[in-house]
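Engineer: I'll drop the sequence and a predicted model, then ask my questions.
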Amino acid sequence: MAKKSRTKARETTTPGEVGPRQPCPCGSGKRYKACHGAPGGPAATFVNRPFEGLPSECDVIALRELVPAGTAPLTLKDGVTGSGRAVTLCSLLPMAAPAMVRDSGEVWLGLQVQHNFGDPARDLGAVLTKALEQAERGEAGIVGLTGDPGEGPRLQDLVEGGTLDVTVHEGFDYWIADVDDRDGMAAALEQANEAAAPTAKLTSVESAYWTNVGTKEHLRWVMPEPEDRLLDALARLHAAGKDDIAPGSRLVGMFRAHGLLAPVWDLPVGTGPEALEEPAAQYAADLAAALADDAPLTPEERSARNGLANRQLTIR
């Protein structure tokens, strides 16, 4: 009798899909097969691209995953509770609060919160709804989400607009900009500011952010194109030697976050964001041309594509 092979069949995934042994994109720290991919588990609620359809989807992802201190005003749709009330989307709130109703009645919604319920847009929608209702009652304070919100509006159902007007702050001083008594938050503010790496949003292209982490500088650029098409285009530029963003820069890989890719370049210390504006605009034009190229990849381009695909890190 022939011996049974001890080699298990390799698990395969399609591009953009999460493998069963990969970390679950919900941020729980578990493998996907033991979390949102578990039989009978919460897989039905997992949304691979939760922010699709939001104004400036790529910037929302950047604020949630890459930018330490950033804000953007949101416009509520007509008919939503509190329509017309000032609402600000924030990268991070004090104590990582999901939302806050300020003394002024303004609502702040925090992005860097991990609820692990499978659909961040639904979770944000639930938190925003609670915060708006609390604001309508005239109650200031923190708003949280203690359990799976179940069915309800997603953030896309509550807000409208074409693009977000993102402001990247040097630190978290905006937390206390409208507070008279600032002494109680001084220690927390100092600690948060010390941990915030200097970051700037490029103005010549969409959703590209420079950051300085001390020993290196990086450019991290969230891109909206489907993963397969984008990888092909990035590979064409890499094979052609057209992916240098600045002298001494290097495309080192990419994040996969909330269904989109964010290529990452290492930059020499001292580069700064201003030096990236013109080459980033040129790269965007070259990328658009590469995205429009339907010709089969050459052997060199296929090799470049494989190398890029192997340098991906899924963070959500």
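Structural biologist: Perfect, I can see it now. Remember, it's a predicted structure, so these values are computed and weren't measured experimentally.

Engineer: make it CA atoms for all contacts and neighbour counts henceforth
Structural biologist: OK.

Engineer: for the chain, which residue is closest to the average position?
Structural biologist: residue 61 (2.1 Å; Cα atoms, centre = their mean).

Engineer: Distance of it relative to residue 121?
Structural biologist: Going from residue 61 to residue 121 by Cα to Cα, to the nearest Å gives 11 Å.

Engineer: and for those two, which residues touch both?
Structural biologist: Residues touching both residue 61 and residue 121 (Cα atoms under 8 Å, 6 or more residues apart in numbering): residue 51.

Engineer: before we move on, back to that, quick one: the residue nearest to the centre of the chain and residue 257 touch, right?
Structural biologist: Yes. Here residue 61 reaches residue 257: they are 7.2 Å apart, a contact under Cα atoms under 8 Å.

Engineer: can you give me the helices in the stretch 1-150 of the chain?
Structural biologist: Ranges of helices within the stretch 1-150 of the chain are 57-65, 120-136, based on DSSP state H, counting those that start in this stretch.

Engineer: Adding distance to residue 42, write the ones you listed out as JSON lines.
Structural biologist: Shown next, in JSON lines, are these (distance: least, Cα to Cα, whole Å):
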{"stretch": "helix 57-65", "distance to residue 42": "22"}
{"stretch": "helix 120-136", "distance to residue 42": "14"}
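
Engineer: The residue nearest to the centre of the chain: what's it in contact with?
Structural biologist: Going by Cα under 8 Å, 6+ apart, residue 61 touches 51, 222, 257, 258.

Engineer: Mind picking the two most distant members of these?
Structural biologist: Using Cα to Cα, those span at most 12.7 Å, a distance reached by 51 and 222.

Engineer: who has more neighbours, the two?
Structural biologist: Neighbour count, other Cα atoms under 10 Å: between residue 51 and residue 222, residue 222 has more, with 26 against 23.

Engineer: hang on, the more buried one packs against residue 57?
Structural biologist: No. Counting by Cα under 8 Å, residue 222 stays clear of residue 57, with 9.2 Å between them.

Engineer: Out of the contacts of residue 61, which sit inside strands?
Structural biologist: Among the contacts of residue 61, DSSP state E puts residue 257 in strands.

Engineer: got the contacts of residue 61 as a markdown table, with distance to residue 78 columns?
Structural biologist: As requested, the contacts of residue 61 are exported to a markdown table (distance: Cα to Cα, whole Å):
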| residue | distance to residue 78 |
| --- | --- |
| 51 | 20 |
| 222 | 30 |
| 257 | 30 |
| 258 | 28 |
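
Engineer: for comparison:
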Amino acid sequence: MAKRTAVKTKSADGVNPRQPCPCGSGKRYKACHGGAGGAADVIVSRPFEGLAAEAELIALREFVPAATVPLPIKDGAREVVLATVLPMAAAALVRGDGTAFVGLQVQTRSGDLSRDLARAVQWALTAETGDALPIVGVDDGTNPGRLQDLLDTEAGLSPELHTDFAWWMPPGTEPSGEVQLSLERANAAILPTERLDAPGVFAAYWVDAGDKAHLRWVRPEPEERLLAALARLAVRSEHDLGEGSRYAGSFRAHGLLVPVWDLDRELHSSEWAGPAEALGKRLQDALTSLDDEPLTEAERRARDGLRGRQITLR
């Protein structure tokens, strides 16, 4: 009987089916973009990985109500502004004054939020004044770029937060019809939110939830390492922000962990910047110490307790 000979073939794109998919999902090409369903069937759990702005993008996607920030597009002939929410939850639009916006809190059409956003950005780069993209269409594989392909990966983001959605309209323009209704609904749903400004503090937001205030801080570290560092601080009672604060738990969002602290809402948001900076330094020291000092039994118990106070967002 003749021996079966393994033949390595390449796809029409020139990619070996057994090699990692170029999209960065971590799957083999044949199980990702080379499969029958293409990108639509692949869930990318960490869509912004590789971007310096990853933590800020997650915050803007998940819990910041009203914010805008110009995107650091490589070789972009037009400025595109990233927005948390656009009128009627549009994927993108070009305002009457020619300003191009892309919405982040939108319905996704594939398992890779980065791909969907990249396609909205590419639409915004060439759209005309007054155009709107209600939703990114089904990905048919003809435009496979991701946000990482379009942006300067080393650039961070410093979002501008707004108290309402008046910026949806060009200055001096009054909304009407469906836009007016959408504006009123959006304004009514806003929770007062402030971005903490302190050295070494990024993607940390004070949120007034009504009965109490919170600090939500998107952290870039791997989950297990971050939990271990928090546990090390917890056994010393150093994992909060001082008087008037309490560690409440954490949630996972797009591959990163977001610790949450309950705060005394009688204090102004700016009064938590200093405590957040101090906590950040303690946390960094604890992270560094993990390289030389394994967790003690008490710290392992504390880590298990912290792990039990987590939820996952998609």
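Structural biologist: Structure received. Bear in mind the structure is a predicted one, so any value in this text is a computation, not a measurement.

Engineer: And for the lengthiest helix in the second structure, what's in contact with it?
Structural biologist: Scanning the second structure for the longest helix, with DSSP state H as the assignment, gives helix 273-289. Helix 273-289 of the second structure has contacts (Cα under 8 Å, 6+ apart) with 196-201, 225-226, 228-230, 232-233, 238-242.

Engineer: Now, the residues you listed that are in helices?
Structural biologist: Among the contacts of helix 273-289 of the second structure, the members falling in helices are 225, 226, 228, 229, 230, 232, 233 (criterion: DSSP H).

Engineer: and the two most separated of these?
Structural biologist: 225 and 233 (12.7 Å).

Engineer: Can you pick out the residue with more neighbours from those two?
Structural biologist: It is residue 233, of residue 225 of the second structure and residue 233, that has more neighbours when counted by other Cα under 10 Å, with 21 against 13.

Engineer: What's the more buried one aligned with over in the first structure?
Structural biologist: When the first structure is aligned by TM-score structural alignment, residue 233 of the second structure is paired with residue 237.

Engineer: which ones are touching that match?
Structural biologist: 243, 286, 287, 290 are the contacts of residue 237 of the first structure under Cα under 8 Å, 6+ apart.

Engineer: and it, how far is that from residue 308 of the first structure?
Structural biologist: 12 Å.

Engineer: Name the residues contacting each of those two.
Structural biologist: With contacts taken as Cα under 8 Å, 6+ apart, residue 237 of the first structure and residue 308 have no neighbour in common.

Engineer: who touches residue 149 of the first structure in this structure?
Structural biologist: With Cα under 8 Å, 6+ apart, residue 149 of the first structure has these contacts: 122, 123, 126.

Engineer: Got a ChimeraX select line for the buried ones in these?
Structural biologist: Burial among the contacts of residue 149 of the first structure is assessed by 16 or more other Cα atoms under 10 Å; the matching ChimeraX selection reads:
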select :122,123,126
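
Engineer: Just the closest of the contacts of residue 149 of the first structure to residue 302 of the first structure, please.
Structural biologist: Taking the contacts of residue 149 of the first structure together and measuring to residue 302 of the first structure by Cα to Cα, the closest member is residue 122, at 38.1 Å.

Engineer: related to what we said a few turns ago, now, which of the ones in helices among the contacts of helix 273-289 of the second structure sits nearest residue 137 of the second structure?
Structural biologist: residue 226 (37.2 Å).

Engineer: ok, and the closest non-adjacent residue to that closest one?
Structural biologist: With sequence-adjacent residues excluded and distances taken as Cα to Cα, 6 or more residues apart in numbering, residue 226 of the second structure is closest to residue 287, at 7.2 Å.

Engineer: Which residue in the first structure aligns with the one you found?
Structural biologist: By TM-score structural alignment, residue 287 of the second structure lines up with residue 291.

Engineer: what separates that match from residue 115 of the first structure, distance-wise?
Structural biologist: 35 Å.

Engineer: again with residue 91 of the first structure
Structural biologist: Separation of residue 91 of the first structure from residue 115 of the first structure (Cα to Cα) stands at 15 Å.

Engineer: Please name the nearest non-neighbouring residue to the alignment partner in the second structure of residue 213 of the first structure.
Structural biologist: Correspondence of residue 213 of the first structure to the second structure, assessed by TM-score structural alignment: residue 209. Leaving out its chain neighbours, the residue that sits closest to residue 209 of the second structure by Cα to Cα, 6+ apart is residue 191, at 6.3 Å.

Engineer: That neighbour: neighbouring residues, count only.
Structural biologist: Residue 191 of the second structure: 17 surrounding residues under other Cα under 10 Å.

Engineer: For ChimeraX, what selects the buried ones among the contacts of helix 273-289 of the second structure?
Structural biologist: Remark: buried members of these, expressed as a ChimeraX selection using 16+ other Cα under 10 Å:
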select :196,197,198,201,226,228,229,230,232,233,239,240,241
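
Engineer: Which residue in the second structure aligns with residue 189 of the first structure?
Structural biologist: Residue 189 of the first structure maps onto residue 183 in the second structure, by TM-score structural alignment.

Engineer: Which element, helix or strand, includes its match?
Structural biologist: helix 177-188 (DSSP states H and E).

Engineer: Switch the contacts of residue 149 of the first structure over to TSV; also include distance to residue 180 of the first structure.
Structural biologist: Formatted as TSV, the contacts of residue 149 of the first structure follow (distance: Cα to Cα, whole Å):
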residue	distance to residue 180 of the first structure
122	34
123	31
126	30
